[in-house]
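Peer 1: Sequence and predicted structure below; questions after.
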Amino acid sequence: MGKITGFIEFERVKEAYEAPLQRLKHWKEFIQPLTNEEAKIQGARCMDCGIPFCSNGCPVNNIIPDWNDLVYRQDWHAALDVLHSTNNFPEFTGRICPAPCEAACTLNINDDAVGIKSIEHAIIDKGWDNGWVVPQLPARKTGKKVAVVGSGPAGLACAQQLARAGHAVTVFEKSNRIGGLLRYGIPDFKLDKSHIDRRLAQMEAEGVEFCPSTYVGAAVDAEEGLTVRTPESLQEEFDAVVLTGGAETPRDLPVPGRELRGVHFAMEFLSQQNKANAGDRVAKQISAKGKHVIVIGGGDTGSDCIGTSNRQGAASVTQFELMSKLPETEDKALTWPYWPAKLRTSSSQEEGAERDWAVSTTALQGKNGKVEKLTAVRIEWFKDKATGQMKMREVEGSQFDLPADLVLLAMGFTAPVKTVLSAFGVEMDARGNARANTDDYTTSVNKVFAAGDMRRGQSLVVWAIREGRQCARSVDEFLTGSSTLPR
């Protein structure tokens, strides 16, 4: 490495945030990237550790030590080339990835990990600012046609790789804009949609065709106003079909009062705000303004609901988590290099929310069909002696009520949309995902592949990119007999 003793000399420096009271006034990104000098110093902290556990901790296997060293030497263009060699969209992961690579960093054993995510963010932003991110046109065309169904990170990564291999790729998306989860599932203050738009422009220049507002499946399942493409028509027109839709079936809350107005799935709420920010007219938009909001679910989606509610002007926001409160510091000797279970506080939670753990909602109450109150109990977790499984039980006398004008269900997702898989006749696993392995990503239907959430279930954007890239190589091999695309 360029600075052998850098990890001893320099402290970790995090990216700066705009102050909460200021950033709550707008929907724009508020993270301030590292300066050149800050990034250089942080790159110098990367150890010459011999075995780069960070690369293994990263789902796309980013060659992290190499681009850390190149940033230390201020060879930004070469750093960008190394970064792009494993990741099609580092501007996405550099902003919204939880950074399992940092948990796996060798320095993290007894110190603060290298700021890998912030360096990645700095590299790709500099690449775009200097015009280094350009279309990569194939040397030849294969004459083969591929349909990609779903335009989230898995579909876009797969489509870009296949286009660069010389295939004619068409991406179908049921929403009115391309981007899937990136476009409508992640708030603008975490990922400005201009990052998606300029990447789409690059892909169009590389030959990818995009078809928004197009539903793939049986016509009876399509929403009004969408163009419908049947599985049969795609299988007849294209040499391969790749299913890359998201895990869109949300986990529900089966309690009395669930049917009351004011109780919504998180994605209904989040996607409407993103559409409004994009200039769409949203009829009867769900709004948190002036309301007491309760978010059920302690993950990233719940955090996004907090940030969006506060920007809309909520009177109060409370977030419940079913699991017990985690420790603020993990036992690194026990968990490293794996992702540790510890208490994390997101930027949205810092902006203002009451958080509570080990809470189970038992009922929703209201008047005239509108929710007004939530009833919950406290629970405790214990290990069942017979099975060894963790189970929960209600704490006697712990019932309490809270005012609730808007209840947002952010408890995760169970499976992709089954109507699409059923329309293609794809065999599903016990969880309702497309049955396909990571060796070749083939499904039970000839020339139909599946990747991303459609195959593995709810997961991270970085895992979707990995699967899209690997699936692209399998499709390329299927169409041509061999492939030079990386896995």
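Peer 2: Looks like it came in fine. Computed from a predicted model, the values in this text were never measured in an experiment.
Peer 1: CA atoms for contacts and neighbours, from now on please.
Peer 2: Noted.
Peer 1: Quick check: Val445 touching Ser422?
Peer 2: No - applying C-alpha atoms under 8 Å as the test, Val445 and Ser422 come out as separate, 11.2 Å apart.
Peer 1: Same drill for these two, tell me which one is more crowded.
Peer 2: Neighbour totals were compared for Val445 and Ser422, and Ser422 leads with 14 against 11 (other C-alpha atoms under 10 Å).
Peer 1: ok so the more buried one is a helix residue?
Peer 2: Yes - membership of Ser422 in a helix is supported by DSSP: H, G, I helix; E, B strand; the rest coil.
Peer 1: what residues does the strand ranked longest in the chain touch?
Peer 2: In the chain, with assignment by DSSP state E, the single longest strand is strand 370-383. Contact with strand 370-383 is made by 257, 260-263, 324, 358-366, 389-395, 398-406, as judged by C-alpha atoms under 8 Å, 6 or more residues apart in numbering.
Peer 1: Please compare the first structure with the one that follows:
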Amino acid sequence: MGKPTGFLEYQRQPIPNRPPLERLQDWLEVHADRVDADVSTQAARCMDCGTPYCHTGMMLAGVASGCPINNLIPEFNDLVYKGRWQEALARLRKTNNFPEFTGRVCPAPCEGSCVLGVIEPQVTIKNIECSIIDRGWEEGWMRPSPPAMRTGKTVAVIGSGPAGLSCADQLNQAGHNVTVFERDDRIGGLLMYGIPNMKLDKREVVERRVNLMRMEGVSFETNAHIGVTHDIAEIRKKFDAVVLCCGATKPRDLPIEGRDLSGVHFAMEYLTANTRALLDHDYDAGQSTIHAKDKHVVVIGGGDTGTDCVGTALRQGCANVVQLEIMPQPPMERTASNPWPEWPRTFKVDYGQEEAAARQGEDPREYLVSAKKLIGNSNGDVCELELVRIEWVQDEATQRMMPREVEGSRRTIKADLVLLAMGFLGPEQTLVEKLGLKTDARSNVAAAHGEYTTNVDGVFAAGDMRRGQSLVVWAINEGRGAAKACDRYLRLLGRGQDW
């Protein structure tokens, strides 16, 4: 351990974001430049716990506690403190294929279970992880490393999100010939079009990694919608194995009066249109097919995707943005029912809310409200939203908490653009049905965690398509696991060969 008293001597100091009003003028990543000496000081706060919970990756109370890919956090913290950055990178890459992604967009369950967090603000693990990989790219340590030999076996990975990319990376390093199929025009899936540029830069971060994978031997095919533009039967004939990493892309809808009015969109439809416009038109968001300029924007949904919609609408020049949440505002501190090392269900201000407060003078979120009706003008465009306040009460029959309208609380607000960010219901079923795959009660592909095998021989499933909507870090966990299972299957097929 490099600094036994570091956690006593130094206070938590995350890498700051740029000032809100400054960063609203561009689409660059929100964070300020790091200072390596400061990162090393923060790494000194790690206590090198006898029983570190930060890398356990357990599920507690239905959410992740600790790192789902079991990053060797105390080890790379110690190496960063000692200035041994290249060794820290090697340690980090043992468990994480894409730390430049998780270091930017992961909510850091590792920090929620940091032992220091029991009595003091936790170690800035996410910042340290991102700093290691960013320095690795800057120093030229991230070089192509193709496998020394090839097995001759071929794998089709369908979907190029974090699960598909991590699976492809692992299988390629094992020596198999991997082709990744993506239905969109660019590789990256959720990483490319589901997360906005100010959180994860597409050219400098996502495409840089994809290009490295190309140099290592992974093949990519875009505009390939398997089951629609490409016959899945032909794919199965051509490849020895297929891994499905298509995500859980079926959005939860809002079945209320006025849903069919113009100006009501799913969040992913909106975010995708904006990112595509940025990349196609030299970062000119004005070319987006869905635009918020001078509009009163209402975002329905309080999660990360809702926050991304808030940040995007502000950068597009909206007149005002409101974010609605049916749940109550979380507490400021952990409650007795949410003890460490569970993920802390506490009140947080993310980048989008911080920007809205700076622009509008207050946090855009409103809690304990439910949308009742969308109201349109004579042209069929949405112009207002009717809301009602709700309270959560226990149902006597089921003992479950249920929302109940507060009498006399109905009101209307301006709404020229309504964005639905209420999560996802599961994978689209076209490919599932064409392959005859079994599904679970939530319509996800039935494949046990740790095995990833479906009911169809040679077909594996991983990521949100198998587990449901989840975190990028869980998708990497699943992609790595599916690659291991697929590799085992391919080696049985090739028994007797000298690999």
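Peer 2: Looks like it came in fine. Only a predicted model underlies this, so the values are computations on that prediction, with no experimental measurement involved.
Peer 1: TM-score for this pair?
Peer 2: Scored against TM-score structural alignment, normalised by the length of the first structure, the superposed chains reach a TM-score of 0.95; 474 aligned residues with a C-alpha RMSD of 1.5 Å.
Peer 1: which of the contacts of strand 370-383 of the first structure count as buried?
Peer 2: Among the contacts of strand 370-383 of the first structure, those classed as buried by neighbour count (16 or more other C-alpha atoms under 10 Å) are 257, 260-263, 358-361, 363-366, 392, 399, 403-406.
Peer 1: Sort out for me which of those residues are in strands.
Peer 2: If you go by DSSP E, these have 263, 359-361, 363-366, 392, 403, 406 in strands.
Peer 1: What distance do you get for Pro99 of the second structure to Arg143 of the second structure?
Peer 2: 15 Å (C-alpha to C-alpha, to the nearest Å).
Peer 1: Sorry, slip of the keys, the one I care about is Arg34 of the second structure.
Peer 2: The gap separating Arg34 of the second structure from Arg143 of the second structure is 23 Å, by C-alpha to C-alpha.
Peer 1: With adjacent residues omitted, what lies nearest to Tyr10 of the second structure?
Peer 2: What sits nearest to Tyr10 of the second structure in space, not counting adjacent residues and going by C-alpha to C-alpha, 6 or more residues apart in numbering, is Arg45, at 6.6 Å.
Peer 1: Identify the residues contacting the one you found.
Peer 2: When contacts are counted by C-alpha under 8 Å, 6+ apart, Arg45 of the second structure touches 3, 5-8, 10, 123.
Peer 1: helix, strand or coil for it?
Peer 2: Assigned by three-state DSSP, the conformation of Arg45 of the second structure is coil.
Peer 1: Please pull up the equivalent of it in the first structure.
Peer 2: In the first structure, Arg45 of the second structure lines up with Arg45, judged by TM-score structural alignment.
Peer 1: And the strands in the stretch 201-350 of the first structure?
Peer 2: For the stretch 201-350 of the first structure, applying DSSP state E, counting those that start in this stretch gives strands covering 209-211, 214-216, 227-229, 240-243, 249-250, 263-265, 292-296, 316-321.
Peer 1: Now render those strands as CSV, adding distance to Leu200 of the first structure.
Peer 2: Below are the strands of the stretch 201-350 of the first structure laid out as CSV (distance: least, C-alpha to C-alpha, whole Å):
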stretch, distance to Leu200 of the first structure
strand 209-211, 9
strand 214-216, 17
strand 227-229, 21
strand 240-243, 18
strand 249-250, 27
strand 263-265, 29
strand 292-296, 33
strand 316-321, 35
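Peer 1: Ok, which of the ones you listed comes nearest Ala430 of the first structure?
Peer 2: Evaluated with C-alpha to C-alpha, the strands of the stretch 201-350 of the first structure place strand 249-250 nearest to Ala430 of the first structure, the distance being 14.7 Å.
Peer 1: Other residues contacting that closest one?
Peer 2: With C-alpha under 8 Å, 6+ apart as the contact definition, strand 249-250 of the first structure has outside contacts at 265, 410-417.
Peer 1: And those residues, which is closest to Gly245 of the first structure?
Peer 2: Checking the contacts of strand 249-250 of the first structure against Gly245 of the first structure by C-alpha to C-alpha gives Pro416 as the nearest, at 6.8 Å.
Peer 1: what's around that closest one, how many residues?
Peer 2: Other residues near Pro416 of the first structure come to 25 when the count uses other C-alpha under 10 Å.
Peer 1: unless I'm mixing things up, it is touching Arg431, no?
Peer 2: No - here Pro416 of the first structure does not reach Arg431: they are 9.5 Å apart, not a contact under C-alpha under 8 Å.
Peer 1: Name all residues that make contact with Asn177 of the second structure.
Peer 2: 150-155, 171, 217-218.
Peer 1: Filter these down to the buried ones and hand me the PyMOL line.
Peer 2: Buried subset of those, written as a PyMOL selection, criterion 16+ other C-alpha under 10 Å:
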select buried, resi 151+153+154+155+171+217+218
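Peer 1: so where do the helices sit in the stretch 51-200 of the first structure?
Peer 2: Using DSSP state H, counting those that start in this stretch, the helices found in the stretch 51-200 of the first structure span residues 53-57, 64-72, 76-84, 90-96, 100-103, 116-129, 153-164, 181-184, 194-205.
Peer 1: In the second structure, which residues correspond to the fifth one?
Peer 2: Applying TM-score structural alignment, one finds that helix 100-103 of the first structure aligns to the residue range 109-112 of the second structure.
Peer 1: List the contacts of that stretch.
Peer 2: Residues from elsewhere that reach stretch 109-112 of the second structure (C-alpha under 8 Å, 6+ apart): 53-55, 64-67, 117, 122-126, 340-344.
Peer 1: And the top helix by length along the first structure, what does it pack against?
Peer 2: Looking across the first structure with DSSP state H, the single longest helix is helix 461-480. Judged by 3 or more C-alpha pairs under 8 Å, 6 or more residues apart in numbering; DSSP states H and E, helix 461-480 of the first structure is in contact with helix 153-164, strand 448-450.
Peer 1: now those as TSV including distance to Trp463 of the first structure?
Peer 2: Formatted as TSV, these follow (distance: least, C-alpha to C-alpha, whole Å):
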stretch	distance to Trp463 of the first structure
helix 153-164	8
strand 448-450	14
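Peer 1: returning to that earlier point: of all the strands of the stretch 201-350 of the first structure, which lies closest to Glu427 of the first structure?
Peer 2: Closest to Glu427 of the first structure of the strands of the stretch 201-350 of the first structure is strand 240-243 (C-alpha to C-alpha; 12.8 Å).
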